[in-house]
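Enquirer: have a look at this prediction, sequence included:
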Amino acid sequence: MSDDDSIANARSGKTGVEAAPLWERALIEKTVLAAVCEQRTARRWKIFFRLAFLMIFVVMAWRTVSVSSSTGGATGKHAALVSLQGEIVSDQQSNAANLNAALERAFSAEQAAGVILQINSPGGSPVQAGMVNDEIRRLRARYPTKPLYVVVDDICASGAYYIAVAADKIFVDKASIIGSIGVRMDSFGFNSLMSKLGIERRLLTAGRNKALNDPFLPEDKVQKKYMQNLLDEVHQQFIEAVRQGRGKRLQETPDIFSGLVWTGQRSVALGLADGLGDTRYVLRELLKTEKIVDYTVKEGMFDRFARRFGLSAGASAVRALTSQESLQFN
């Protein structure tokens, strides 16, 4: 500020901000306004997060109450229903944790005359399927007077059938798809394409087999044999579970454990299933009740939201391209 400006301001009686030139006043006003806007934004975000946490709490509380009210209020003789729909994978709705929790509640319900496991699934993870198979056998031993019947809709194959064989009886529609007692492992081979594109793979490992079946490297015959032995071992576990569950009802043909599938009608003849029938048939003829209570663990709102926008599918695609293979019963 010049001496002339100071003298002029002194004569007019202006001091501080009022005595400042126009450009300084504008700068001060902008600074103050920016600070005010920043505080408002911070308050808005704080309110948003508080509302979001409140919403999550309300949804969780609602889900807990709804699950309790849908099962805990069941009175009188009824059939306990557990539904297995879709692929059996740890990060999907039909996983071992959800299925086992539902089965535990269904078996422990005092007024439940029996349990119906309704299946419509092509299979999935052998680990998840094996965990459910083990849990069913444990629950059947713990509640010997409470039968478990499997009712198949369109398909019960691979990992889904691994689970089904632990039941007392399996009922199917004549056109249902049953079987596929086998194991598969999916992968890709990109090494030839990389050579054509001039792409060089730079991979460092500690451990001779750490890059086992890497899709970006040429196929190794020794590693391929090792993985085949691994598949055969898991397949044998599947076969033993089927034999244990079906017992003398199973008609072992050369193709029974080959991975083939059969219609429901043919599966009854092979001993893979016990008869033709739906849920109403089991209710009416076996459990002698018309009342049914659903004990299935329901998918949460946020899980449905994520799945609707394809997040799960996107993650699966990325894993398929960037990670090691996974064994599957489908």
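Expert: Structure received.
Enquirer: use CA for all of it now, contacts and neighbours both
Expert: Fine.
Enquirer: how about the helices in the stretch 101-250 of the chain?
Expert: When assigned using DSSP state H, counting those that start in this stretch, the helices of the stretch 101-250 of the chain occupy the ranges 126-142, 159-164, 191-197, 221-246.
Enquirer: pull the residues that contact the shortest one.
Expert: Contact partners of helix 159-164, identified using CA atoms under 8 Å, 6 or more residues apart in numbering, comprise 88, 119, 121-126, 129-130, 132-133, 150, 156, 170, 178-179, 181, 238, 241-242, 328-330.
Enquirer: now swap in stretch 63-77 and tell me
Expert: With CA under 8 Å, 6+ apart as the criterion, stretch 63-77 contacts Q111, A112, A113, T289, K291, V293, D294, Y295, V297, K298, G300.
Enquirer: please look at the third one and F107 and confirm they touch.
Expert: No - here A113 lies out of contact with F107, judged by CA atoms under 8 Å, at a distance of 9.1 Å.
Enquirer: try this one side by side with the last:
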Amino acid sequence: MNDNPQWERQLLEKLAMASLVEQRRTRQWKIFFRLAWLVIIGAAVFGLFYTKDEVPGERLIGDGHTATLQLKGVIDSDNDTAEKLITGLNDAYRDKNTRGIIIQANSPGGSPVLSGMVYDEIRRQKKLHPAIPLYVVVEEVCASGCYYIAAAADKIFVDKASIIGSIGVLSDGFGFTGVMEKLGVERRLRTSGENKAMGDPFSPLNPKQEAIRQQLLDDIHQQFISAVKDGRGSRLHNDPDLFSGLIWLGTKSIPLGLADGYGTVHSVARDVIKSEKTVDYTPEDTFPSRFARRLGVEFSSGVKGLFDPRFF
């Protein structure tokens, strides 16, 4: 037995002290791990939202290069097609090493507004930089809105089996009035403005409103035709079906003046621009931009549904 009468108290004090030390260590480790997670999350957020303002070609050293841009998929706000192409064009023209620009096209078309925006930007940039040629190289398809954009290029190159053309406009929809009658469903629609519900699929066709819709399509079609004529000029042949919405294979498009010859990105860079080295200037699609676009698309989808003309 311990002769020290205070041994029990001393033992309790030691145990209490050890417990306090252990609790302090636990709190320190918790703080450490929380800080570590904050650093990891901060780095992830920084990586998502930070984009370095650097032109790709400026990293290259040499006699120059051919700038390439990707025109892929449907031309719409969801894909941010116009903004990407315009941004990429600015970067490519700004780079002193750029000897020529190739738009690599594989698109069925899309929005007439976005197509027209890119067309106008290409024409503007060509006036500012006449020494830098701009070509379009078609892969599988370049139709409707895609061809609208391509018409602004100095030359269009295709494959023998590429699909070209479809110079026309469409606006489609459905009518459910017959189904509603069979089901006994009554449409209770009230508007302020006689044409506010134009195109409503649950209301009977209104001849006056259908004439308005057709006039809108015809006006957009004429804008498309004018852009192609301005861009292609005397190269276009006088064919009655040229602006009817028909499509042609690459082999037929060259005699019609819709394209200038056969070629790929590499052959045009090597043999036409004389700068075989290529640099892709297509902006990367970041998470914040995708989220912002998705939010905007969802917000505007109701309005677009009333009249949504498309170039495909």
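Expert: All right, it came through fine. The structure presented is a predicted model; accordingly, all values stated were derived computationally and were not measured.
Enquirer: please state their TM-score.
Expert: The TM-score (TM-score structural alignment, normalised by the length of the second structure) is 0.81; 276 aligned residues with a CA RMSD of 2.8 Å.
Enquirer: V137 of the second structure pairs with which position in the first structure?
Expert: Under the alignment (TM-score structural alignment), V137 of the second structure maps onto V151 of the first structure.
Enquirer: burial count for that match?
Expert: Using other CA atoms under 10 Å, V151 of the first structure is surrounded by 27 other residues.
Enquirer: start and end residues in the first structure for stretch 173-188 of the second structure, please.
Expert: Residues 187-202 of the first structure are where stretch 173-188 of the second structure aligns, with TM-score structural alignment as the criterion.
Enquirer: so how far is the first residue of that stretch from its last?
Expert: Between the opening and closing residues of stretch 187-202 of the first structure we find a distance of 20 Å, counting by CA to CA, to the nearest Å.
Enquirer: stretch 178-193 of the first structure too?
Expert: Stretch 178-193 of the first structure has its terminal residues 38 Å apart, counting by CA to CA.
Enquirer: for it, buried residues please.
Expert: Neighbour-count burial for stretch 178-193 of the first structure, with 16 or more other CA atoms under 10 Å as criterion, is recorded at I178, G179, S180, I181, G182, V183, R184, N191.
Enquirer: roughly how far does the residue nearest to the third one when sequence neighbours are not counted sit from T75 of the first structure?
Expert: So that's S180 of the first structure. Counting by CA to CA, 6 or more residues apart in numbering, S180 of the first structure lies nearest to G259, which is 4.0 Å off, once chain neighbours are set aside. Between G259 of the first structure and T75 of the first structure the computed distance is 43 Å (CA to CA).
Enquirer: so the two - more neighbours on which side?
Expert: When neighbours are counted by other CA under 10 Å, G259 comes out ahead of the other of G259 of the first structure and T75, with 17 against 13.
Enquirer: show me what the more buried one aligns to in the second structure.
Expert: The criterion is TM-score structural alignment: under it, G259 of the first structure has G245 as its aligned partner in the second structure.
Enquirer: does that match count as helix, strand or coil?
Expert: Taken by DSSP: H, G, I helix; E, B strand; the rest coil, the conformation at G245 of the second structure corresponds to coil.
Enquirer: with W262 of the first structure instead?
Expert: For W262 of the first structure, the secondary structure call by three-state DSSP comes out as strand.
Enquirer: okay, now A164 of the first structure: neighbour count?
Expert: The local packing count at A164 of the first structure equals 32, with neighbours defined by other CA under 10 Å.
Enquirer: ok, now how distant is G261 of the second structure from V158 of the second structure?
Expert: Counting by CA to CA, the separation of G261 of the second structure from V158 of the second structure is 6 Å.
Enquirer: more neighbours: these two, which one.
Expert: Residue environment comparison for G261 of the second structure versus V158 gives the larger neighbour count to V158, 29 against 18, counting by other CA under 10 Å.
Enquirer: what do we get in the first structure for G116 of the second structure?
Expert: Aligned counterpart of G116 of the second structure in the first structure: G130 (TM-score structural alignment).
Enquirer: tell me how far its match lies from L311 of the first structure.
Expert: When distances are taken as CA to CA, G130 of the first structure and L311 of the first structure turn out to be 27 Å apart.
Enquirer: more neighbours: the two, which one.
Expert: Here G130 of the first structure and L311 are compared on neighbour count by other CA under 10 Å; more neighbours surround G130, at 19 against 13.
Enquirer: all strands for the first structure, in order.
Expert: Ranges of strands in the first structure, per DSSP state E, are 78-85, 112-121, 148-157, 169-172, 177-179, 184-185, 261-263, 275-276, 292-294, 327-328.
Enquirer: start and end residues in the second structure for the last one, please.
Expert: On the basis of TM-score structural alignment, strand 327-328 of the first structure is assigned to residues 309-310 in the second structure.
Enquirer: who touches the matching stretch?
Expert: Under the criterion CA under 8 Å, 6+ apart, residues G109, G110, S111, P112, G145, V169, L170, S171, D172, L217 lie in contact with stretch 309-310 of the second structure.
Enquirer: got the contact list for the fourth one?
Expert: What it means is P112 of the second structure. Residues touching P112 of the second structure, when contacts are defined by CA under 8 Å, 6+ apart, comprise G145, I220, P309, R310, F311.
Enquirer: can you tell me how far the fourth one sits from V113 of the second structure?
Expert: R310 of the second structure sits 9 Å away from V113 of the second structure when distances are taken as CA to CA.
Enquirer: which of these two has more neighbours?
Expert: Set side by side, R310 of the second structure and V113 give different neighbour counts by other CA under 10 Å, the larger being at R310 (21 against 17).
Enquirer: coming back round to it: OK, contacts around the residue nearest to S180 of the first structure?
Expert: Contacts of G259 of the first structure were listed using CA under 8 Å, 6+ apart, and they are G179, S180, I181, G182, V183.
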